[in-house]
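Asks: Need coordinates for the below:
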Amino acid sequence: MVQEIWHLDTRRTRSISAENPTGEPGAGGRAIAGTGAFAAAGLGRGWKVSPSIDLGPGETVTLADISGPGVIRHLWLTTDRSILRDFTLQMYWDGAPDPAIAVPLGDFFCNGWDQLALVNSQQIVVAPAGGLNSYWPMPFHSHALVTLHNGADRHVPVYYQITYVEEDIPDLSGYLHATWRCSDPLGAPAVHPILETGGGPGRYAGTYLAVQPRADGWWGEGELKFYLDDDAEYPTICGTGTEDYFGGAWNFDLEGAYRPYSTPYLGMVQVIPPHRIYEPHQRFGMYRWHIPDPICFEDSLRVTVQALGWREDGHYLPLEQAHIASTALWYHALP
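Replies: Reported below is the predicted structural model:
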């Protein structure tokens, strides 16, 4: 829990960027070589000599290697916004061999498709013209490692800043996890698995969903279902439709058009192309953050979404050819 801004204590703020790769006190802006060296010629040290890094095709770079305890409070990054899904963001907590977060960069920032969408939410902000901001708090006890992999076929510049606070972490704190799953095509049954995890306790914190229905008409009749702990065939939490889960209603259709929206905890920020409706190859991106309404589980959690359309004869239509990609975020006792 973030304390009041006026509360003075012993916490210390540190920040890692290409200008201060270690985050050490007094170590920022000291580079004598870097991607800005030519532009800074004649100005000397301290004048934006190293504002970014160059990331080659197939390369993985360590953005941050931090000793704890602490909490990452803000991550800002920008790069080639046309290929955001070609990058993979990974985060490891407390020496775990496998990443707790392993997600395409675009999907982590609610931009799963190849056209930039601006996002104005509590946890994720995407600002003009491609500034990617995360405000998900990420606590760790002893160590945090953040990497970025370039899966594209060209060199790209990467500008970034990771701000964290050195502070003690309560024993009952959870680690942030995120996983990405893609079904393309979905197949039968038309149910996409968003998350299946055990070894709780934990709290489910958010969903980003990228959908291409590949069928005419309305595509969002499917329910999101949360199977908690001992649930077997039937879930404890079951919604009434995809647009309902993301806070909308009635097909997102307002006077014959989809209306994108972005609010603190939920939104539909991508409609591609924007001025058409009920077409099979349109693409959609939606998010919901369970901050005021976390989904708590003691041991295990399974989350699914149905891909279900609507036929003109009044019957449901399973969308077996749909493209669905999901990013699930949750806090977990295990790193």
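Asks: Could you use CA atoms for every contact and neighbour count after this?
Replies: Fine.
Asks: ranges for the helices of this structure?
Replies: Assigned by DSSP state H, the chain shows helices spanning 105-108, 242-245.
Asks: just checking, what packs against the first one?
Replies: Read that as helix 105-108. strand 87-93, strand 323-332 (3 or more CA pairs under 8 Å, 6 or more residues apart in numbering; DSSP states H and E).
Asks: contacting residues around that helix?
Replies: If you take CA atoms under 8 Å, 6 or more residues apart in numbering as the criterion, helix 105-108 is touched by 84-89, 112-113, 208, 326-327.
Asks: related to what we said a few turns ago, distance to D230 and mean neighbour count added to the helices and strands packed on helix 105-108, as TSV?
Replies: Output for those, formatted as TSV (distance: least, CA to CA, whole Å; neighbours: other CA atoms under 10 Å):
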stretch	distance to D230	mean neighbour count
strand 87-93	28	22
strand 323-332	18	24
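Asks: would CSV of the ones you listed with distance to K48 be doable?
Replies: Below are those laid out as CSV (distance: least, CA to CA, whole Å):
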stretch, distance to K48
strand 87-93, 25
strand 323-332, 35
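Asks: Go through these and name the closest to S173.
Replies: With CA to CA as the measure, strand 323-332 is the member of the helices and strands packed on helix 105-108 nearest S173 (8.3 Å).
Asks: And the closest one, how far out from the chain middle?
Replies: Centre-to-centre, strand 323-332 and its host chain are 8 Å apart (CA atoms, centre = their mean, to the nearest Å).
Asks: Contacts for that strand next, please.
Replies: Contacts for strand 323-332 (CA under 8 Å, 6+ apart): 103, 107-108, 174-186, 192, 194-195, 200-214.
Asks: The helices of the chain: which one's closest to V119?
Replies: Of the helices of the chain, nearest to V119 by CA to CA is helix 105-108, at 11.8 Å.
Asks: can you give me how far the closest one is from the chain middle?
Replies: Here helix 105-108 is found 5 Å from its chain centre; the criterion is CA atoms, centre = their mean.
Asks: circling back: list buried residues within the contacts of strand 323-332.
Replies: Buried by 16 or more other CA atoms under 10 Å: 103, 107-108, 174-180, 182-183, 185-186, 192, 194-195, 200-214, out of these.
Asks: Return the subset of these lying in strands.
Replies: Those of the buried ones among the contacts of strand 323-332 mapping onto strands are 103, 175-180, 182-183, 192, 194-195, 202-212, per DSSP state E.
Asks: separation between A232 and R302?
Replies: According to CA to CA, to the nearest Å, A232 and R302 sit 10 Å apart.
Asks: wait, I meant S142
Replies: Note on S142: its distance to R302, by CA to CA, is 29 Å.
Asks: With T207 instead?
Replies: Using CA to CA, we find T207 at a distance of 13 Å from R302.
Asks: one more to put side by side:
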Amino acid sequence: MQKFAFSLLLILCGIITNAQSKFDGLDMNMSNLSRLSDAKTRSISPENFTGEKGKGALADPIKQKGQRNVANAANEADELGTGWKVNPFIIINPKETFTIAEIDGSGAIQHIWMTPTGNWQFSVIRFYWDDEKTPSVEAPIGAFFGMAWNTYAPMNSLAMTVNPGSAFNSYWKMPFRKKCKITVENINPDEAMRLYYQVDYTLTTVGDDEAYFHAQYRRSNPNKGSLHTILDGVKGKGQYVGTYMALGTRNNGWWGEGEIKFFMDGDKDNATIVGTGTEDYFCGSYNFENKAKKQYEEFSTPYAGLHQVIRPDGLYVSQQRFGMYRWHIQDPIRFDSDLKVTIQDLGWRQGGYLPQESDIITVAYWYQREPHGAFPKLPAKAEIEIH
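Replies: Below is the predicted model of the structure:
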């Protein structure tokens, strides 16, 4: 009996030791913030392009004045010296791509903050993990952060926040094993953009069970066949973790009767997971309506929200537009081999459903093992532009 008890104790100690060894600083919450880790915290910004230890705020406004993307605030800081606010932003010229972060080693991005000037849809962000040639994330910055209509609205959720006046924040965990590269392309041929940003990350070991973060942009304008594809062509094992959708109506009345469908692991004509309506999927009900005020009511919660309602102004803003999100943080949709996600574009008219041709923009967020399937080609500037 004593021998059995001792063996059991060794097994339990092994389990505990293994659990502790897996704690590497990737997953932090209120319950484990006090636990120590050997992970190294780093941050990349225009004041430290490489994130190297002890290499921040080295730009000299005098010696480097006038050089591109070095000491961009030289005029404002010409009476200051090294270590002051000398280079807080970068300038990306028309049709230029700038690498805002390039990290060697294993670790994870834990937070991104940025605020771009100009049209938010004309700045395209891309993420590359390890040695891949095609991005795992590709979307206009505005759409990626839930602002596809190029108009500010507050968003307060666990995965994303958008704060006054145009502060975009991502808290999605993004592991990598060999390398991480993030680029921003200015697709506007006529105007340079200014970008303030900070990429906060950790350098640490990454477990075998960690998948790679992906995000994909799509737009149907106008939508055809009353069906919008949110995501298709995903191959491999992973989990779907979120949807952002912007919808512009072309008709009066209620627009959100459409059902979302998740086709997974060999589903063909019939999906495994089917919702009951658009507002239901985004965790609202009955038209998102405040019955007392007879108005759509915006809301923004940790996991879901209708955070943006753009109302007609009686002049040039003639159509209603909406922005909403649903994060599958507590309820990820897991798949083993493949995934396709669609949403119906249905409204309501007297006596029945109304097939619509809405303007629909979506960004799908998911994790999977690499390699990922081919993304559809990103639409040209004219098709991304908001009118």
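Asks: circling back to that earlier point, take the contacts of helix 105-108 of structure 1 and lay them out in JSON lines including distance to P51 of structure 1.
Replies: JSON lines is the format used below for these (distance: CA to CA, whole Å):
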{"residue": "L84", "distance to P51 of structure 1": "20"}
{"residue": "R85", "distance to P51 of structure 1": "23"}
{"residue": "D86", "distance to P51 of structure 1": "22"}
{"residue": "F87", "distance to P51 of structure 1": "20"}
{"residue": "T88", "distance to P51 of structure 1": "21"}
{"residue": "L89", "distance to P51 of structure 1": "20"}
{"residue": "G112", "distance to P51 of structure 1": "26"}
{"residue": "W113", "distance to P51 of structure 1": "27"}
{"residue": "Y208", "distance to P51 of structure 1": "30"}
{"residue": "S326", "distance to P51 of structure 1": "32"}
{"residue": "T327", "distance to P51 of structure 1": "30"}
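Asks: okay, now the residue mapped onto Y258 of structure 1 from structure 2: neighbour count?
Replies: By TM-score structural alignment, Y258 of structure 1 lines up with Y296 in structure 2. The local packing of Y296 of structure 2 (other CA atoms under 10 Å) involves 16 other residues.
Asks: can you check A232 of structure 1 too?
Replies: A232 of structure 1 has 10 neighbours, counted by other CA under 10 Å.
Asks: From P312 of structure 2, how far off is the equivalent of it over in structure 2?
Replies: Using TM-score structural alignment as the criterion, A232 of structure 1 maps onto K268 of structure 2. According to CA to CA, K268 of structure 2 and P312 of structure 2 sit 40 Å apart.
Asks: same question, L306 of structure 2
Replies: For L306 of structure 2, the distance to P312 of structure 2 - CA to CA - is 17 Å.
Asks: do K95 of structure 2 as well
Replies: Applying CA to CA, the value for K95 of structure 2 to P312 of structure 2 is 33 Å.
Asks: Between these two, which has more neighbouring residues?
Replies: Neighbours were counted for K95 of structure 2 and for P312 using other CA under 10 Å; K95 has more, 15 against 12.
Asks: Looking for the alignment partner of the more buried one in structure 1.
Replies: Under the alignment (TM-score structural alignment), K95 of structure 2 pairs with G58 of structure 1.
Asks: do the same with R126 of structure 2
Replies: In structure 1, R126 of structure 2 lands on Q90 (TM-score structural alignment).
Asks: S285 of structure 2: how many residues sit nearby?
Replies: When neighbours are counted by other CA under 10 Å, S285 of structure 2 registers 12.
Asks: and it, what pairs with it in structure 1?
Replies: So S285 of structure 2 corresponds to A249, using TM-score structural alignment.
Asks: residue contacts, its match?
Replies: E243.
Asks: Then P51 of structure 1?
Replies: 17-19, 34-36, 159 are the contacts of P51 of structure 1 under CA under 8 Å, 6+ apart.
Asks: just L227 of structure 2 next, same as before
Replies: Counted by CA under 8 Å, 6+ apart, L227 of structure 2 has contacts 342-345.
Asks: Give me the distance between it and I384 of structure 2.
Replies: Using CA to CA, we find L227 of structure 2 at a distance of 19 Å from I384 of structure 2.
Asks: Strands along the stretch 151-300 of structure 1, start to end?
Replies: Assigned by DSSP state E, counting those that start in this stretch, the stretch 151-300 of structure 1 shows strands spanning 156-166, 175-183, 191-197, 202-212, 224-228, 237-238, 261-262, 266-272, 283-289, 295-297.
Asks: Relative to P318 of structure 1, which of those strands is closest?
Replies: Nearest to P318 of structure 1, of all the strands of the stretch 151-300 of structure 1, is strand 191-197, at 8.8 Å by CA to CA.
Asks: Next, the angle strand 175-183 makes with the closest one.
Replies: Between strand 191-197 of structure 1 and strand 175-183, the angle comes out at 160 degrees (axes from the mean of the first three to the mean of the last three CA atoms, to 10 degrees).
Asks: What residues in structure 2 pair up with strand 191-197 of structure 1?
Replies: Per TM-score structural alignment, the counterpart of strand 191-197 of structure 1 in structure 2 is residues 227-233.
Asks: how far apart are the matching stretch and its match in structure 1?
Replies: Comparison of stretch 227-233 of structure 2 with structure 1 after fitting gives an average deviation of 1.0 Å (mean CA distance after the TM-score superposition for structure 1).
Asks: Quick one: distance of that stretch to the chain centre.
Replies: The gap between where stretch 227-233 of structure 2 is centred and where its chain is centred comes out at 17 Å by CA atoms, centre = their mean.
Asks: go on, stretch 37-51 of structure 1?
Replies: Its chain's average C-alpha position is 33 Å from that of stretch 37-51 of structure 1, according to CA atoms, centre = their mean.
Asks: before we move on, what about stretch 205-225 of structure 2?
Replies: Relative to its parent chain, stretch 205-225 of structure 2 has a centroid offset of 9 Å by CA atoms, centre = their mean.
Asks: what's the first-to-last distance across it?
Replies: End-to-end distance of stretch 205-225 of structure 2 (CA to CA): 47 Å.
Asks: ok, so what distance separates G242 of structure 2 from F145 of structure 2?
Replies: Computed as CA to CA, the G242 of structure 2 to F145 of structure 2 distance reads 12 Å.
Asks: Same question for T82 of structure 2.
Replies: From T82 of structure 2 over to F145 of structure 2 the distance is 33 Å, taken as CA to CA.
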